[in-house]
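J.: compute the structure for the input listed below.
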Amino acid sequence: MHERVRELAELTGWHGRSSVVTPWDVVHGRLGFELPSDYRELLEVFPPGTFYAPGRIADVIVQPPFRLDGVHDQMVQFETEVDEAERWRRDHPEDVPEGLVPWARSGRPGVFWVRRSPDPDQWTVAVSNGGIWRYDDEPVVEEFDCGAVEFLIGLVTGRLHSRVLAPTAEPRTGPPIPFEPEDVGQWLAYSDKRSPQVGRVSLRGSSPMVSGSPAVDVLADVVGWTGQPRWRPDWAVTERLLGLALPDDYKVLLATIPMGEYAGKVLVTPPTVTGREGDLLGLFTETMKARAEVRDQPYALYPELPGLIPWAEFSGPVSGELFWLADEGDPNQWPVVASGADGSWEEFDVGVVALLIALVRGRIPSELLSPEPGEPAYRTFQDLPGAPSNTASHRRQR
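T.: This next block holds a predicted model:
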């Protein structure tokens, strides 16, 4: 047994070995480098659990690598800590050193190694609050000239002091124990993660697949719309700002049926004045910002191709957004993708108008999109106060 690991076991009164087995060759293969030997032996001896400073003024949670789709991965459990440190480093590179590798956490702060040596046994420890969890004037990152196990020894003996881990140094309630193991059965359950799954929904044959006017005319007939939109987008501007041509059926749709809600579910709004008139992505700025912060999602975001471009929102028990899965090919062949706020995804093998026809007819076998009971097939929003208008004349819906 590693000398430092033995010392930590004696200090904490821990006996035995962990029942959790980590295949380090798999973990190292996914990382592309090896992790320090004292850390690996630490996890062979100690089960998942929490180490406490005297008086419980600080704690460090140490757990083996989680599993993602059945494969052990060091980074899965630390996505939030890594993202927060990276975001702060982009704006304040002087605060956060390069080469941070996570290995533990403490509530909000993350505990990392600093890779300043090709030899992992020479890596030192850093604690970071990510910048956003700072207390008063505490630093964003504290570095310690020691490895992982020596850091834990300093923590449980009280010889190590950290303003990031214990900014107030106030004692906390709880039994005065230096190490508290977790229930391994519960840990095995919550540490087994799965990548987001995409439900594939086929609507081919259930709705007209003709792009352009014929399909839009069918939709207008189904929802009973006979008027004219008060706002007609300038698609040349929108496509120039986007850098891509958009599907024909979407453009004809908004030239035929104005902004509104379909089946009480899907809200379709044209790109109007959002800082730059005609800016489709500007209409969904917050959506794109939120999606950019989600690491574990099955699709990339535009401008990466294939990538998601938003075009509508939907409501219900699970709300979310509708996208095209855009590529460099024919935009009339782009499928529609629905993303729910609960992390669920569905991909439809049709375009915008065919999807809306299936929705309002109640012929859409979807867990995310289904007509709201009692709601009309379509409700226009162009008569609401402040609705955009750039046409001189219009006919109201009959």
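J.: please make it C-alpha for all contacts and neighbour counts, starting now.
T.: OK.
J.: separation between residue 27 and residue 33?
T.: 9 Å (C-alpha to C-alpha, to the nearest Å).
J.: same question for residue 248.
T.: With distances taken as C-alpha to C-alpha, residue 248 is found 49 Å from residue 33.
J.: another one to check against the first:
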Amino acid sequence: MTAIDDLFQLCPPPAGTVPADWAAVERTLGMPLPRDYKQLADAYGPGAFCGFLSFYHPLAPTEWVDLTGPMPSRIRQQLQQDRDGGTFPVPHDPQSLFPMGVTGNGNYLFWITEPPTAPDRWHVAVNEARGPRWYTHEGSITDLLLAVLSGRESVPLFPRDLLDQGVYFAPSEPNPPEPPRVTRPTGAMSSNEIRTWARAHGYDVPDRGRIPATIIDAWRNAGNR
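T.: Below you'll find the predicted structure:
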């Protein structure tokens, strides 16, 4: 069996998913995509593995987790700024990194798009949320998912108890509700409100601890203050 078959057996995909128009998606992105990712996205649809690991999807319910939305470009710009300004080391050329997933801790997953015309040979990198640590998996996103969900591979940036509740996939809500806005003094920020907004817009955000800067930026860009 292939890695995708093994993944389906380990974590059965939900029923009733809608396939994407991959020719249109690739035209929009201006690049080809890995075959395994397209199979993965068509089988599972938008959502999260173990309530933690999500991949960007062209049919995502919000632009914040849309493969063709604004987030991949914004994240790559931030990486370039980090590299140029020496804020954090970036072990790969930011222009060769394409953001394609996010975790509940705010870590981002990237394709290392080398060579650009051979997507089935791309490897996967994981970056610590606004931090210096990186992890590289010498294989596809399906290989990484299978290795992590089966317990064969441990990613240091992922929580140790990731598999404690079992292996499962939870589809995204098709139409997440717009969270209520709360009036507060200018300049003050409510962590609870930001978390509520982020989850309603497709982000996986931890219940405690630091909220990733990218989520705060998105919250502000949506007109919140």
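J.: picking up where we left off before, neighbour count winner among residue 248 and residue 33 of structure 1?
T.: Each of residue 248 of structure 1 and residue 33 has its neighbours counted (other C-alpha atoms under 10 Å); residue 248 has more, 16 against 13.
J.: show me what that one aligns to in structure 2.
T.: Using TM-score structural alignment, residue 248 of structure 1 has no partner in structure 2.
J.: counterpart of residue 30 of structure 2 over in structure 1?
T.: Mapped onto structure 1 by TM-score structural alignment, residue 30 of structure 2 lines up with residue 32.
J.: quick check: the helix ranked longest in structure 1 compared with structure 2, mean distance?
T.: Ranked by number of residues, the top helix in structure 1 under DSSP state H is helix 79-91. On superposition with structure 2, the mean distance recorded for helix 79-91 of structure 1 (mean C-alpha distance after the TM-score superposition for structure 1) is 3.1 Å.
J.: buried stuff in that helix?
T.: 80, 81, 82, 84, 85, 86, 87, 88, 89 (16 or more other C-alpha atoms under 10 Å).
J.: just stretch 103-115 of structure 1 next, same as before
T.: Of all the residues in stretch 103-115 of structure 1, those buried under the rule 16+ other C-alpha under 10 Å are 103, 104, 105, 106, 108, 109, 110, 111, 112, 113, 114, 115.
J.: just to check, residue 117 of structure 1 is in contact with residue 123?
T.: Yes: using C-alpha atoms under 8 Å, residue 117 of structure 1 is in contact with residue 123, at 6.3 Å.
J.: okay, those two: which has more neighbours?
T.: Higher neighbour count among residue 117 of structure 1 and residue 123: residue 123, with 22 against 10, using other C-alpha under 10 Å.
J.: so the more buried one makes contact with residue 147?
T.: Yes: counting by C-alpha under 8 Å, residue 123 of structure 1 touches residue 147, with 6.3 Å between them.
J.: what about the aligned residue in structure 2 for residue 113 of structure 1, which helix or strand?
T.: Here residue 113 of structure 1 is matched to residue 111 in structure 2, going by TM-score structural alignment. Element membership for residue 111 of structure 2, per DSSP states H and E: strand 108-112.
J.: check contacts around residue 137 of structure 2.
T.: Taking C-alpha atoms under 8 Å, 6 or more residues apart in numbering as the criterion, residue 137 of structure 2 is in contact with 123, 124, 125, 144.
J.: what sits closest to the corresponding residue of structure 1 for residue 44 of structure 2 if chain neighbours are left out?
T.: Taking TM-score structural alignment, the alignment pairs residue 44 of structure 2 with residue 46 from structure 1. Nearest residue to residue 46 of structure 1, sequence neighbours excluded (C-alpha to C-alpha, 6 or more residues apart in numbering): residue 18, at 5.2 Å.
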